[in-house]
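> Sequence below, structure please.
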Amino acid sequence: MEHFVVSARKYRPQNFEDVIGQKSITNTLENAIKNNHLAQALLFTGPRGVGKTSCARILAKKINQQDVELAGDEDFAFNIFELDAASNNSVDDIRSLTDQVRIPPQTGKYKVYIIDEVHMLSQAAFNAFLKTLEEPPAHAIFILATTEKHKIIPTILSRCQIFDFKRIGVLDAKNYLKTICEKENITAEDDALHIIAQKADGAMRDALSIFDRVVSFSGSNLTREAVTENLNVLDYETYFSMTDLLLENKIPDVLLAFNTVLAKGFEGHHFINGLASHFRDLLVAKDKATLELLEVGDNAKKKYLTQATKASIPFLMQAINKANDCDLNYRASKNQRLLVELTIMQIASITFDGEKKKPANYIIPATFFQALSPAVKEIAKPIQKKAIVAQPQKVEEPKPKFKTPVLKSAEKRTSSLSLKSIHQKKELKKAVVEENFDHHPKDIFTEKQLQDLWKEYVAILQAKGERSMASIVGTDAPKLLEKFLVSFTLPNKLMQDQFLKGRTPITKFLREKLNNYGLSIETKVNETIEKKFAYTPQEKFNKMKELNPLLEKLHRIFDLDL
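Got it, this is the predicted structure:
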């Protein structure tokens, strides 16, 4: 069995051209060697896995490469001495090092000392190293490497030339992984490599370790599905489908999709953070000037551009704010799942156009998603469609099935835009109900059919967001009298006046559904019901006094206010 060498060691850079994502630093070091302008103490600092130790070794070899003519590639052949400060952090270790520094090299011009993880040195060891670092022998060069520069004492920092290594970009890491795939004869999807590069979080060594792990899982063919399954990351397809549901105001489907995410073992915090990042990427994809900030593969970029056309900027801004608030409150929440569910329900309600004036945390009523009849779904379609499109479109009113020639000609005469024509059009709407329908159908129907359609119309009003009218219509069930006369009882005169204003569309709806154009609605007020309603404090007190007369005596003795 052949010995396996991990990719992080196998493809470790051997010269400055192989170092990924640190072009400015490698150019500076090469020019310093070429111009003989190299400092005797250098500090390489930055995140893990970005090439600090590799650059230190390459630099150390290049310093003596011109003066040493040896075929070997061992460190000692180039007078390189590497010290791990994590395990050699005492004063005695530093004293032993300073004793060795005094001895000049037998071959070559310089002795190079690489001290890795230098921040692990003790305070006493730092102090013992100060004098040597400030005035080193002419033949000694120190290269210090650390991931935590803030732990190094300022007196050491002031004696070093500092090079800050940056995180490796996602695209740079992906391109390097693609090069390795070509060398290893591995077929990999562009999106699969992009997910690995994102998961590495700017560390090339981590990217290569993840790459080895995924190759062991799926063999020589890396697919996006295999990578997401092995790394247990939320695929961007999850966020694309979730955003589509949010834009379409489908709250039940959104909650089911979130439950699927939780069933896969992901935390709600991880999901809401990813959703916020997805909204940010959609916002970036809105403008060509910011499109380069979108660090995704070519296939994913096309999907972002497509979905960005569906989502309006106000929606994305509100959605990002709500997701950010959820992120801030997640740790302190007692019921974290409920917090995320409320957030995504609020996001799904942003583009809902049923309510004219919505509160900040508005959620679409549950009644909107109840099992509706085909007629209600037809009414709800324009509302949902209007919510999806960024620029609202005009929804045409359904035309009545029957219209007499007299009514048509009257509409032509009132087509001009004026106060008089507006008044005439209002009169024409009344004429639709009051018109003589002697020649139109008058099918027989039952009171049960009437009441079912009455409830259906209440649901339609709720779907449109007309809650006030829906509550008035739903106060009582209508009664069927003779000659297709419908009687509807209301508790007070105010509600009767409001109902009469909206009686025309109700009558039209019932006539069309029952196919009976002789149907009419009359209203009446039930005084006994009206007395049950108490509005002012005095009326409430009077009602309570009827039940208990002693309240009047109590009110008089203590001189109480109502």
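> contacts and neighbour counts: CA atoms only from here.
Will do.
> Name the residues that touch the strand or helix carrying Ile114?
Taking DSSP states H and E as the definition, Ile114 sits inside strand 111-116. Applying CA atoms under 8 Å, 6 or more residues apart in numbering, the contact partners of strand 111-116 are 53, 56-57, 60, 78-86, 101, 104-105, 139-146.
> measure Asn79 to Val68 for me?
Relative to Val68, Asn79 is positioned 9 Å away (CA to CA, to the nearest Å).
> Now do the shared contacts for these two.
By the contact definition CA under 8 Å, 6+ apart, Asn79 and Val68 are jointly contacted by 107-108.
> Could you also give me the structure for this next sequence, so I can compare it with the first?
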Amino acid sequence: MVDQGYQVIARRWRPKQFDELVGQDHVTRALGNAIEMGRIGHAYLFVGPRGTGKTTSARLFAKALNWEDGPSLRTAEDSEIGKAIMEGRCLDVIEIDAASNNGVEQVRELRDECQYAPAQCRFKIYVIDEVHMLSQAAFNALLKTLEEPPSHVKFIFATTESRKVLPTITSRCQRFEFRPIGPEQITEKLSEICRSEDIEAEPEALGSIARLANGGMRDAQSILDQMISFCGKKVTQTDVLDVYGLASPEQIDALGKGIAAADHGLLLGVSGELAKDGLDLHRALVDLQELARDCLVESIRAGGKGDGLGVSLSVEAHARILDALRSGEELVQRGLSDKVNFEVTLFRAAEAGRSRAIDGLIQEIGSLANAAGAKKKIAETKVPPEPELEQVSIPAESSEPELESPQDEESDSEPTIEEAPQESPDLALEEPTGESAPAELEKTFQTDDVPSVEEEQEELQRKVEALSASTRKILQDDYQATFLGVEKIDEDKLI
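Presented below is the predicted three-dimensional model:
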């Protein structure tokens, strides 16, 4: 005979105290401190994914504020008001579904009712679930009451989509973020439920259920309830995979190794098996992403290399594989042919693992080009060995002055004689300096031993022509010397 009073696991195992709430310690601590310090706000906004405890926390908070010996975070199990609140039959704790009461008329009725004092409790508490479903007119009608409510009124809003709540509403509330619950915490809670319900469940099966729940405790409890109905007193991993069309860990591991090794035949074979068995390809892709992510973390911890996929790959290769899998997720989920899109995504991931990043190639090519250019520059600028200069004898009686023409500052057409290097002292021209330079030149040219201008020009021209080609190149490159005919020198310039 069917038991008409049966309640599902999610309802029977709903937390009755804040310390039974899983994965939301930050919320429990904040609300507990607010109660102990007497800093209870008039409006709270609970935000988070489905099945993370928002509505349950709202009921627990209402019970903590209204029970007979409160306010207190810990309440007595036999409290009549507490039982009424948790069962939804308390007159002063009003739960409203905003999805079906989203009009401005319902909000106006609420605004009128909140003026009356509570019937049996300390506070009149309004719990509005899925508050983002209210219309903009309803939000606007609620603003004034929400900003300055009566002292006996408290508002608790719960929503899964906070971005749809008007900023004017959010700014008037204390916001609490409910986080997705980790698979380990969900698995531990499911194990506790199975022990209490006298159900034998494989740890792998509970782990698969926790991953299917996507961070929601209520989802995990509902899946467990369904698996107990399917399996009876023993829940196995195989049964979970069959009921929900999941790929086995061995198949996911084979896909990961096929991507790392770029084995297209293996990828086609495994994906064909998944499609033939009617398994959820999108879920298989999500599981494959988790495997790639774990291998990426392992390679980072190993110092840049990891072989979690059967092939030693760098961190960059793991990251490119994971990025390719993530890029194809929407295509597999919403495409017309999920099998074809799934295979294309696998092939792209395999090619991404073998390819190299374009920016890395550009950087490497640039560094090689810079190194080659530096070597070439060093080879071109290398100074050859100093050549031996031909000694040119000068008559002893010659007292010709060693002159240096001033730099050409007027035009390019005027000739200059620049300073010769120290390697050829015979050609060095000493430049007269100071105020006595003209006098010294005049004294020098007044001597009777000075040769004629033609002889002096011929002598200098012979010395210049005697220089080797390598010496000329050094003087031109390193000292910017310019060799001109001696007959082009302007004597006025010299003085």
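> Please work out the TM-score for the two chains.
Superposed pair, TM-score by TM-score structural alignment, normalised by the length of the second structure: 0.61. Supporting alignment: 341 aligned residues with a CA RMSD of 3.3 Å.
> Can you give me the buried ones in the strand holding Ile114 of the first structure?
Using 16 or more other CA atoms under 10 Å as the test for burial, strand 111-116 of the first structure gives 111-116.
> just stretch 114-127 of the second structure next, same as before
Buried residues in stretch 114-127 of the second structure, counted by 16+ other CA under 10 Å: 114, 117-118, 121-127.
> which residue numbers in the second structure go with the next helix or strand after the strand holding Ile114 of the first structure?
With elements assigned by DSSP H and E, the helix or strand that comes after strand 111-116 of the first structure is helix 123-134. Residues 136-147 of the second structure are where helix 123-134 of the first structure aligns, taking TM-score structural alignment as the criterion.
> next one: stretch 380-399 of the first structure
On the second structure, no counterpart of stretch 380-399 of the first structure exists by TM-score structural alignment.
> what sits against the equivalent of Asp206 of the first structure over in the second structure?
Mapped onto the second structure by TM-score structural alignment, Asp206 of the first structure lines up with Asp219. Going by CA under 8 Å, 6+ apart, Asp219 of the second structure touches 51, 213.
> What strand or helix carries Phe81 of the first structure?
Taking DSSP H and E as the criterion, the element that holds Phe81 of the first structure is strand 80-84.
> In the second structure, which residue range corresponds to that strand?
Counting by TM-score structural alignment, strand 80-84 of the first structure lines up with residues 93-97 of the second structure.
> do stretch 172-191 of the first structure as well
Mapping stretch 172-191 of the first structure onto the second structure (TM-score structural alignment) gives residues 185-204.
> Burial check on Gln451 of the first structure, number of neighbours?
16 (other CA atoms under 10 Å).
> So for the helix or strand harbouring it, what gets flagged as buried?
According to DSSP H and E, Gln451 of the first structure maps onto helix 447-464. For helix 447-464 of the first structure, the neighbour count (16+ other CA under 10 Å) marks 450-451, 453-454, 456-464 as buried.
> again with stretch 3-21 of the second structure
In terms of neighbour count (16+ other CA under 10 Å), stretch 3-21 of the second structure has its buried residues at 9-10, 15-18, 21.
> Same check on stretch 346-366 of the second structure?
Neighbour counts over stretch 346-366 of the second structure (16+ other CA under 10 Å) mark 346-354 as buried.
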